[in-house]
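K.L.:
okay, predicted coordinates and the sequence, questions at the end:
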Amino acid sequence: MDDIAKTDYFNDVLEDRATVILPEKGEQLLLNDIEFTFKVTSEMSNDQLGVYKITLNPMAIGAKLHYHRFMDETFIVDKGELTIQVGEEEYKAGVGTIVYVPRFTPHGFQNDTEEKVELTLLFNPSQKREGFFRGLQETLMEEPIDPKKYLKLYNKYDSFPVDTSNMIPKREP
């Protein structure tokens, strides 16, 4: 009964839980021709938001056509020209372009240029997306890539390829 008596139901309890992430800070993962930097993680945001900086080297594929069931994804192009497919449409997204992709919307993205593309990627909620990126690093570094392992990783982290026969983010020679 004492705990109930001490609880203040009428006033907010303010907390200082902000995080400031400087441009050069954040955990980095390198994956063949893509670099990921974790800015706002699932742990920081109580799994509500994930913010990641992505650098795609020339001709790099970020992801083939897929969708999410439980999270929305937002792309903000910071440098270069990102090719993004949303549904049946393909767009050339230049600097400053924002592409909001709600759940159940098929999408994929890649760099079709000879210049680096940099973007900010947001997931809401984040669904522990850092585990997905770490798993991608492990899975895509293997030769040959195991499609079953790749699909298992995808599905665990709320990603569903539209075509499982064309889901590995590699360009065909």
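P.N.:
Now that the structure is in, tell me what you want to look at. It should be emphasised that the depicted structure is a prediction, and the values quoted were computed from it without experimental measurement.
K.L.:
going forward, measure contacts and count neighbours with C-alpha atoms only.
P.N.:
Will do.
K.L.:
isn't there a helix covering residue 99?
P.N.:
No - assessed by DSSP: H, G, I helix; E, B strand; the rest coil, residue 99 does not belong to a helix; its assignment is strand.
K.L.:
so how far is residue 137 from it?
P.N.:
25 Å (Cα to Cα, to the nearest Å).
K.L.:
can you check residue 149 too?
P.N.:
12 Å.
K.L.:
now residue 129
P.N.:
From residue 129 to residue 137 the distance is 13 Å (Cα to Cα).
K.L.:
if I look at residue 156, how far off is residue 4?
P.N.:
For residue 156, the distance to residue 4 - Cα to Cα - is 40 Å.
K.L.:
before we go on, here's another structure to hold up against the first:
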Amino acid sequence: MSPLFVSRLLFVCFLLNEAIVLGRTPLEERKRIILPRAMPLPVLLLFIPFFFALELPGVWGWWTVMAQAVGLGTALAAQLQLALAQSFSVSATLPAQPQTTGVYRALENPIYVGILLQMAAWSFWMPVTFLAFALQLESCRRMVREERKYLSQLGVAHRGADSFLWN
């Protein structure tokens, strides 16, 4: 099994997870999601490595796969933690119980970090998909600004190792 094949499988897992999350989200909550107008572009760009991909030399392909796996695992662990706390939300203004334990002890936004890590690793196979990563980073920054504003109303301030990404 080649690293590119495993990377593609992980990417499909990422897409399935995102589809499940959106599918389980009530319509009124989906309307609150803050997405850039150009969001269809990064989604289309992410599919380029399915058809055209660079061959990464030596163990670089496996390092890329490992980065994708860590990103997927981080995002899934954070989603599970939020689901167990009944605080999972895709919009910035709905979680009632901010988390500061588990995955959230080290990271302010582990779901975003996981998604960005997966997208960055995926872009190693086809560098033009790095544009999708850049657009997603900007989208995450917008969401974090809204989340921070909401959390300040609740009197909660949390900063993690990833906080430098959101400023």
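P.N.:
Nice, thanks for sending it over. All of these numbers come straight from a predicted model, not from anything done at the bench.
K.L.:
TM-score of the superposed pair?
P.N.:
The TM-score (TM-score structural alignment, normalised by the length of the second structure) is 0.30; 85 aligned residues with a Cα RMSD of 4.9 Å.
K.L.:
which of residue 149 and residue 137 of the first structure has more neighbours?
P.N.:
Higher neighbour count among residue 149 of the first structure and residue 137: residue 137, with 18 against 14, using other Cα atoms under 10 Å.
K.L.:
tell me the spacing between the more buried one and residue 122 of the first structure.
P.N.:
According to Cα to Cα, residue 137 of the first structure and residue 122 of the first structure sit 19 Å apart.
K.L.:
residues contacting the closest residue to residue 104 of the second structure other than its chain neighbours?
P.N.:
Excluding its sequence neighbours, the residue lying closest to residue 104 of the second structure (Cα to Cα, 6 or more residues apart in numbering) is residue 110, at 6.6 Å. Listed by Cα atoms under 8 Å, 6 or more residues apart in numbering, the contact partners of residue 110 of the second structure are 74-75, 78, 103-104.
K.L.:
between those, which has the most around it?
P.N.:
residue 75 (25 neighbours).
K.L.:
just the element for the nearest residue to that one once chain neighbours are set aside, please.
P.N.:
Using Cα to Cα, 6+ apart and skipping residues adjacent in sequence, the residue nearest residue 75 of the second structure is residue 111, 4.2 Å away. Following DSSP states H and E, one finds residue 111 of the second structure within helix 110-122.
K.L.:
check residue 63 of the first structure too.
P.N.:
Here residue 63 of the first structure is assigned to strand 61-67, by DSSP H and E.
K.L.:
show me where the first structure has its helices.
P.N.:
Using DSSP state H, the helices of the first structure run over 2-6, 129-140, 147-156.
K.L.:
coming back round to it: next helix or strand past the helix holding residue 111 of the second structure?
P.N.:
Heading C-terminal from helix 110-122 of the second structure (DSSP H and E), you reach helix 130-154.
K.L.:
C-terminal to that next one, what's the next element?
P.N.:
Following helix 130-154 of the second structure toward the C-terminus (DSSP H and E): helix 163-166.
K.L.:
would you agree residue 120 of the first structure is in contact with residue 56?
P.N.:
No - using Cα atoms under 8 Å, residue 120 of the first structure is not in contact with residue 56, being 11.3 Å away.
K.L.:
tell me which of those two has more neighbours.
P.N.:
Taking neighbours as other Cα under 10 Å, residue 120 of the first structure and residue 56 compare with residue 56 leading, 26 against 19.
K.L.:
tell me how far the more buried one lies from residue 62 of the first structure.
P.N.:
7 Å.
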